[in-house]
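Visitor: got a predicted model here, sequence first, then my questions.
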Amino acid sequence: MFDYETIRVIWWLFIGVVGIAFALTEGFDFGVSTLLPFIGRNDIERRVIINTVGATWEGNQVWLILLGGAVFAIWPAVYATLFSGLYAAMLLVLFSLFFRPAGFDYRSKIEDPTWRNTWDWCLFLGGTLPPVLLGVLVGNLILGLPFHLDQDLRTFYDGTFLGLLSPFALLCGVTGLLLTTFHGALFLKWRSEGTIHHRSILAVELLGPLLLTALLAATLWVFFGLERPEITQMAAGDAPSNPLRKTVVAAGTGWFQHFMAYPWMWLAPAAGFVGLFAAWLLGKGESRGAAFWFSSLGIAGIALTVGFGLFPFLLISSTAPGSSLTLWDASSSHTTLLWAFWITVVFLPIVLLYTRFVYKVIWGSVTEETVLNDSHTLY
């Protein structure tokens, strides 16, 4: 039904959608955890904050597992390069995520202030470290990673963990943290009342300008300070995957020129800035749902900006540009992509409908009375 070239593009879109879904849903989970010790001033307030995401955080985190599984199945060369070359960084992300299930499940088991306060800070770490580390990863995807392929298509990583911590990558890490915290503050404002609601508004008011400033700095750095490689020759789009069958120059057109060549791409960064600015303006007032949805638009716009800017690259090699991986030469076989496509077409709508049903059932403000009246089943 679909030729090899078309199904590769479809899967690029599918995986982009999964990545955006993870950023939107797990993003506010991370943000709520980051804000937990600061907006919650006592035990009952912190229990209210935790229970705004208590019924859905596990399901939201599955998007990350789905994203990893999709990359493994569809772009095995990308998966192998990332998870072998960035082994230490990936383990650090994984270990930081361990704080979350333990914190949610054990925090309220014992009525001891020291016990609960310790787990509150564990939840803070579990919500703060992942967006920073994932932001650093995105920064390195934009800059390029030091790896090369030999003639047998084996990947060799040429860098170190500390080499990932460049100034630009760290700026992306800070931006990632501000983005999830801002998104989480809007979600917490939407699902809370009283004191927590008003403190969330103050958090939105403070975080908005910091986020927009960091995002503007990163955007200007990318568009006017970074070059992107350019493919000068490659095999036909329907050829079997072999990254070494193309010619790449390290310094091609910059990001600005790339977007100017495809003017419709400017819709993505425009959506990012307009969405987040509108979310900040609305979030400072009494708007709840509208502010959160504008924040979601902003996050989607940022993700699309990165995807459009890298296209058709999936992983750029900073040391051997010819080894860079693209969606044309790093995908699984045509048969694998087709089977995975039909499985996704059948089951992804079911997942989305079930997710919508869950949010509809549990939706509503979480208050101190809600927690006190159901103290045995809630966190």
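Guide: Looks like it arrived, so ask away. Residues are numbered from 1 along each chain as shown.
Visitor: switch to C-alpha atoms for all contacts and neighbour counts from now on
Guide: Fine.
Visitor: how about the strands of the stretch 1-150 of the chain, start to end?
Guide: With DSSP state E, counting those that start in this stretch applied, the stretch 1-150 of the chain shows strands at 147-149, listed in chain order.
Visitor: go on, the stretch 201-350 of the chain?
Guide: Going by DSSP E, counting those that start in this stretch, the stretch 201-350 of the chain shows strands at 230-233, 247-249, 313-315, 325-326.
Visitor: what's the neighbour count on N42?
Guide: Neighbours of N42 under the rule other CA atoms under 10 Å: 12.
Visitor: second structure for comparison follows:
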Amino acid sequence: MILHELIDYDVLRVIWWLLLGVLLIGFAMTDGFDMGVGALLPFVGRTDVERRVAINTVGPVWEGNQVWFILGGGAIFAAWPPLYAVSFSGFYLAMFLILAALIVRPVAFKYRSKRDGTAWRTTWDWALFAGGAVPALVFGVAVGNVLQGVPFELTPELFSLYPGGALAKLFGLLNPFALLCGAVSLSMLVTHGAAWLALKTEGVVAARARAIGSVTGLLTPAGFVLAGLWLSVGIEGYAFAGEVATDGPSNPLYNDVVRTASWMTAYAERPWIAIAPLLGLAGMGMAWLGMRAGREVSTLLWSKLGIFGAISTVGLTMFPFLLPSSRHPNSSLSVWDSSSSHLTLFTMLVATVIFMPLILLYTAWVYRVLWGKVTEADVADNSHSY
């Protein structure tokens, strides 16, 4: 028997769907609080020293946290090539906006303290704000559009076609439901950043972070519930019309996809997936209570649970679809028809089993070394601080 045939093709596809979810959740849990701190920076720090304290809570770890984003993009490229090609084509300007914000962020970290001028530092502070708020918002907008279906179709040669020009595509993404999802994403990561600042700082910076986090921590579950209600009554879902070969070729056009009344039919078919939104709401609610009570470690952990539940809700609700097509439902990409080959998925899995534990161990070691609060005295006394 050939080695890669030890694991069935359909099982490998599900494993890589799960791993993609793990990478996206890992990115939101780690780089999410970096983005949240950036979005909070102009509001929690009113003096240069206070802002430096906030920046130095994430300065040593943001680069490592962003590895999850790179791994997620790499996993989509290697494990789900049609998903990578179609999504990056349709969301080109939105992706460019995210990448521009993520490029500006490291530049702001490195250059902010190179000069003492107020205007200079304020400019880079707002760059850090954009580097945090813009990706957090746009990621949510993208999820909202995926849930509604993206207006593309595949030719018989599997080329993707989108109507309209680049600007029309960008503004087409800014519909009411997608903007609501973007607001939920932004408020969720701002709350996560506030929980991080409450853990890593003290005094007025921590107090302001808790005050803002108490507001966004209440808005997040409210928006999450509203989005769920909207999804259940106002947005059609997708389903396969007949049997699908789960180990068949990666060609979406081989399958027949139809629109359904709602995505919520998934909960009738698989009631156990309701655990995801319940965990999300529990995490969000407990994070809000922890913020109000002044708890630190537990608040951050509850916030992570809320993020896990929210992202898992989207993935489990849509399964097995990855990118549905509102223009031509049969072009929709799913777990069963848009993956790489059996051998590719197996080879990637072997590499993941070897290297993922090393990444997790290194990350744990870094956070262990950097454990503790960042104070104004630390910033003033350390010549290597931001």
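Guide: That came in fine, so what should we check first? What you see is a predicted model, and the numbers here were worked out from it, not measured in a lab.
Visitor: now the TM-score, please.
Guide: In this superposition the chains share a TM-score of 0.98, using TM-score structural alignment, normalised by the length of structure 1; 377 aligned residues with a CA RMSD of 1.0 Å.
Visitor: hang on, the earlier thing: how about the strands of the stretch 201-350 of structure 1 in CSV, adding distance to I39 of structure 1 and mean neighbour count?
Guide: Output for the strands of the stretch 201-350 of structure 1, formatted as CSV (distance: least, CA to CA, whole Å; neighbours: other CA atoms under 10 Å):
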stretch, distance to I39 of structure 1, mean neighbour count
strand 230-233, 47, 14
strand 247-249, 50, 17
strand 313-315, 39, 23
strand 325-326, 44, 23
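Visitor: and S365 of structure 1, which of these is closest to it?
Guide: Closest approach to S365 of structure 1 among the strands of the stretch 201-350 of structure 1 (CA to CA): strand 313-315, 40.8 Å.
Visitor: now do the closest one: distance to the chain's middle.
Guide: Strand 313-315 of structure 1 sits 16 Å away from the centroid of its parent chain (CA atoms, centre = their mean, to the nearest Å).
Visitor: same check, this time on stretch 23-40 of structure 1
Guide: That offset, for stretch 23-40 of structure 1, works out to 14 Å (CA atoms, centre = their mean).
Visitor: what range does it cover in structure 2?
Guide: In the comparison with structure 2, stretch 23-40 of structure 1 aligns to the range 28-45 (TM-score structural alignment).
Visitor: for stretch 3-11 of structure 1, same thing?
Guide: Using TM-score structural alignment, the partner range for stretch 3-11 of structure 1 is residues 8-16.
Visitor: sorry, back to before: got the buried residues for the match of stretch 23-40 of structure 1?
Guide: Within stretch 28-45 of structure 2, the residues that count as buried by 16 or more other CA atoms under 10 Å are 28-42, 44-45.
Visitor: returning to what we had before: only the buried residues of the match of stretch 3-11 of structure 1, if you could.
Guide: Going by neighbour count (16+ other CA under 10 Å), the buried part of stretch 8-16 of structure 2 is 9, 12-14, 16.
Visitor: between the residues you listed, which is closest to S341 of structure 2?
Guide: Set against S341 of structure 2, the nearest of the buried residues of stretch 8-16 of structure 2 by CA to CA is Y9 (8.3 Å).
Visitor: contact partners for that closest one?
Guide: Y9 of structure 2 sits next to 246-247, 342 when contact means CA atoms under 8 Å, 6 or more residues apart in numbering.
Visitor: in helices, which of the residues you listed appear?
Guide: H342 (DSSP state H).
Visitor: mind putting the contacts of Y9 of structure 2 in CSV, distance to A54 of structure 2 and neighbour count included?
Guide: As requested, these are exported to CSV (distance: CA to CA, whole Å; neighbours: other CA atoms under 10 Å):
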residue, distance to A54 of structure 2, neighbour count
T246, 48, 15
D247, 50, 15
H342, 46, 19
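Visitor: could the contacts of Y9 of structure 2 be laid out in a markdown table, adding distance to A239 of structure 2?
Guide: Shown next, in a markdown table, are those (distance: CA to CA, whole Å):
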| residue | distance to A239 of structure 2 |
| --- | --- |
| T246 | 14 |
| D247 | 18 |
| H342 | 24 |
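Visitor: and the contacts of Y9 of structure 2, which is closest to N65 of structure 2?
Guide: H342 (30.1 Å).
Visitor: for the aligned residue in structure 2 for M90 of structure 1, grab the count of nearby residues.
Guide: Aligning on TM-score structural alignment places M90 of structure 1 opposite M95 in structure 2. Counted with other CA under 10 Å, residues neighbouring M95 of structure 2 total 19.
Visitor: what residues are up against M95 of structure 2?
Guide: F88 are the contacts of M95 of structure 2 under CA under 8 Å, 6+ apart.
Visitor: what separation is there between it and W80 of structure 2?
Guide: From M95 of structure 2 across to W80 of structure 2, the span is 17 Å (CA to CA, to the nearest Å).
Visitor: same thing with G164 of structure 2?
Guide: 25 Å.
Visitor: can you check S383 of structure 2 too?
Guide: Relative to W80 of structure 2, S383 of structure 2 is positioned 45 Å away (CA to CA).
Visitor: and the two? Which one has more around it.
Guide: W80 (26 against 8).
Visitor: count of residues packed around the closest residue to Y359 of structure 1 other than its chain neighbours?
Guide: Distances taken as CA to CA, 6 or more residues apart in numbering put T56 closest to Y359 of structure 1, at 7.8 Å, once the chain neighbours are dropped. As a burial measure, T56 of structure 1 scores 17 neighbours (other CA under 10 Å).
Visitor: tell me the counterpart of T56 of structure 1 in structure 2.
Guide: Counting by TM-score structural alignment, the partner of T56 of structure 1 is V61.
Visitor: just L125 of structure 1 next, same as before
Guide: In structure 2, L125 of structure 1 lands on A130 (TM-score structural alignment).
Visitor: same thing with P243 of structure 1?
Guide: Aligned partner of P243 of structure 1 by TM-score structural alignment: P252.
Visitor: ok, T180 of structure 1 next?
Guide: Using TM-score structural alignment, T180 of structure 1 sits opposite L189 in structure 2.
Visitor: once aligned to structure 1, how far is the helix or strand hosting its match on average?
Guide: Using DSSP states H and E, L189 of structure 2 falls within helix 176-200. Following the fit onto structure 1, the mean deviation recorded for helix 176-200 of structure 2 is 0.6 Å by mean CA distance after the TM-score superposition for structure 1.
Visitor: just checking, what packs against that helix?
Guide: helix 9-44, helix 48-58, helix 118-148, helix 203-234, helix 297-318 (3 or more CA pairs under 8 Å, 6 or more residues apart in numbering; DSSP states H and E).
Visitor: having no further points to raise, I will conclude here.
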